[in-house]
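Undergrad: this is a predicted model, with the sequence first.
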Amino acid sequence: MNEKSIKILLADDDEADRLLFKEAFDELNVGTSVETVNDGDELMHLMQNTEAENLPQILFLDINMPRKNGLECLKEIRADVKFKEVSVAIYSTSSSENDMQETFLNGANVYIHKPNDFQKLKKLLEKAIIYANVYQDPPFNKDNFLLVAE
């Protein structure tokens, strides 16, 4: 791992999804350090108790989580100036147009529909890193918001 690795944080209540996510980044070997949390409460506690310089560059956020869902977390993150440098990639099984619209309007950088194929997952995560960094500042580009597996 290079010394300037990209800090990535995944908030997802599904343990199998968390393991696949980490494995995909290990195989991509793109200089990342990946941390995971189990739900929105754990995420917000970690984010609020982390120094600004140690925050993740990219947060992958599941929408459907117990206790505090991804949309609630997104709104809190975008309302706090401490987190303005954090790119948010929604990472969900939901393909609901409403979920996509809500997360876009609330400041998510990209939306990823979780693929059920590991190779597609790796390609999407690689794309997400590029897009989340390119489309860092508002106004976000809706044409590049939804990342789909090819």
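TA: In hand now; what should we look at?

Undergrad: going by C-alpha atoms from here, please, whenever you check contacts or count neighbours.
TA: Fine.

Undergrad: and stretch 20-30, what's buried?
TA: Across stretch 20-30, burial judged by 16 or more other Cα atoms under 10 Å covers 21-22, 24-25.

Undergrad: restricted to helices, list those.
TA: Counting by DSSP state H, the buried residues of stretch 20-30 place 21-22, 24-25 in helices.

Undergrad: I'd like to know which of the residues you listed is nearest to residue 133.
TA: Ranked by distance to residue 133 (Cα to Cα), those are led by residue 25 at 16.5 Å.

Undergrad: verify the stated contact: that closest one with residue 121.
TA: No - the pair residue 25 / residue 121 is not scored as a contact, 9.6 Å apart, by Cα atoms under 8 Å.

Undergrad: burial count for residue 15?
TA: Each residue near residue 15 was counted by other Cα atoms under 10 Å, and the total is 12.

Undergrad: could I get the full set of strands for the chain?
TA: Taking DSSP state E, the strands of the chain run over residues 6-11, 32-37, 58-61, 87-92, 110-113, 146-147.

Undergrad: take this one as well and set it beside the first:
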Amino acid sequence: MSMFNTEANETVNEPVNKPSPKPQRIPSQIRLGIWGFPGAGKSVYMLRLSQELSDQGRLVPTDEITAKYIYEGTKLLEKGEFVNPTGTGKYSKYSYTIENSDNRNIELTFFDLPGEVFTDPENYFSSENNREVNVVDYLLECHGILF
């Protein structure tokens, strides 16, 4: 059945899921997947997001690796330079906490994967806890995907 009634140019009334009467609670830990081909700007996006949240005084890196990456990457961007692309066969996990005014803090975790990983959906890499996972499974486990 087509979504449009081509004769009358009207949409077909099909049942839709009703919204939940209660808003769902936002989880305190959120994993976002960033998908993109080599050179698409995945690393730059993560840095710009962290920079925006830092400027608002709401971002706290959860570990030294993340703090160093944000600091060094932001300095490069401020000079008009880009961070180096994530090398083939390498990846990093960056995690930071967003402090909200209602004291419900959210921890965001990103895996910075090289774009080459996304050219083969069966490509495997070691994720959290050194668990082997392929790209499709990794993205399916994320709360959201940016691409």
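TA: All right, it came through fine. What you see is a predicted model; the values in this text were computed from it and never measured.

Undergrad: do you know the score for how well these two fit?
TA: Put the two chains on top of each other and the TM-score (TM-score structural alignment, normalised by the length of the second structure) is 0.30; 78 aligned residues with a Cα RMSD of 5.0 Å.

Undergrad: next, format the strands of the first structure as CSV and append distance to residue 102 of the first structure.
TA: Formatted as CSV, the strands of the first structure follow (distance: least, Cα to Cα, whole Å):
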stretch, distance to residue 102 of the first structure
strand 6-11, 18
strand 32-37, 23
strand 58-61, 14
strand 87-92, 11
strand 110-113, 11
strand 146-147, 13
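
Undergrad: now tabulate these in JSON lines and tack on mean neighbour count.
TA: Putting those into JSON lines (neighbours: other Cα atoms under 10 Å) gives the following:
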{"stretch": "strand 6-11", "mean neighbour count": "22"}
{"stretch": "strand 32-37", "mean neighbour count": "18"}
{"stretch": "strand 58-61", "mean neighbour count": "26"}
{"stretch": "strand 87-92", "mean neighbour count": "27"}
{"stretch": "strand 110-113", "mean neighbour count": "26"}
{"stretch": "strand 146-147", "mean neighbour count": "18"}
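
Undergrad: give me the element residue 67 of the second structure is part of.
TA: According to DSSP states H and E, residue 67 of the second structure maps onto helix 64-78.

Undergrad: just the angle between the next helix or strand after that helix and helix 64-78, please?
TA: Using DSSP H and E, the helix or strand that follows helix 64-78 of the second structure in sequence is strand 92-98. Going by axes from the mean of the first three to the mean of the last three Cα atoms, to 10 degrees, strand 92-98 of the second structure is angled at 90 degrees with respect to helix 64-78.

Undergrad: give the buried residues for strand 92-98 of the second structure.
TA: Buried residues in strand 92-98 of the second structure, counted by 16+ other Cα under 10 Å: 94-98.

Undergrad: show me which pair in those residues is furthest apart.
TA: 94 and 98 (13.1 Å).

Undergrad: surely residue 135 of the second structure meets residue 126?
TA: No - at 10.3 Å, residue 135 of the second structure and residue 126 do not qualify as touching, with contact defined as Cα under 8 Å.

Undergrad: who has more neighbours, these two?
TA: Each of residue 135 of the second structure and residue 126 has its neighbours counted (other Cα under 10 Å); residue 135 has more, 19 against 11.

Undergrad: residue 58 of the first structure contacts residue 110, correct?
TA: No - with contacts counted by Cα under 8 Å, residue 58 of the first structure stays clear of residue 110, the gap being 10.5 Å.

Undergrad: got any residues that touch both of these two?
TA: 88-89, 132 (Cα atoms under 8 Å, 6 or more residues apart in numbering).

Undergrad: all good on my end, thank you.
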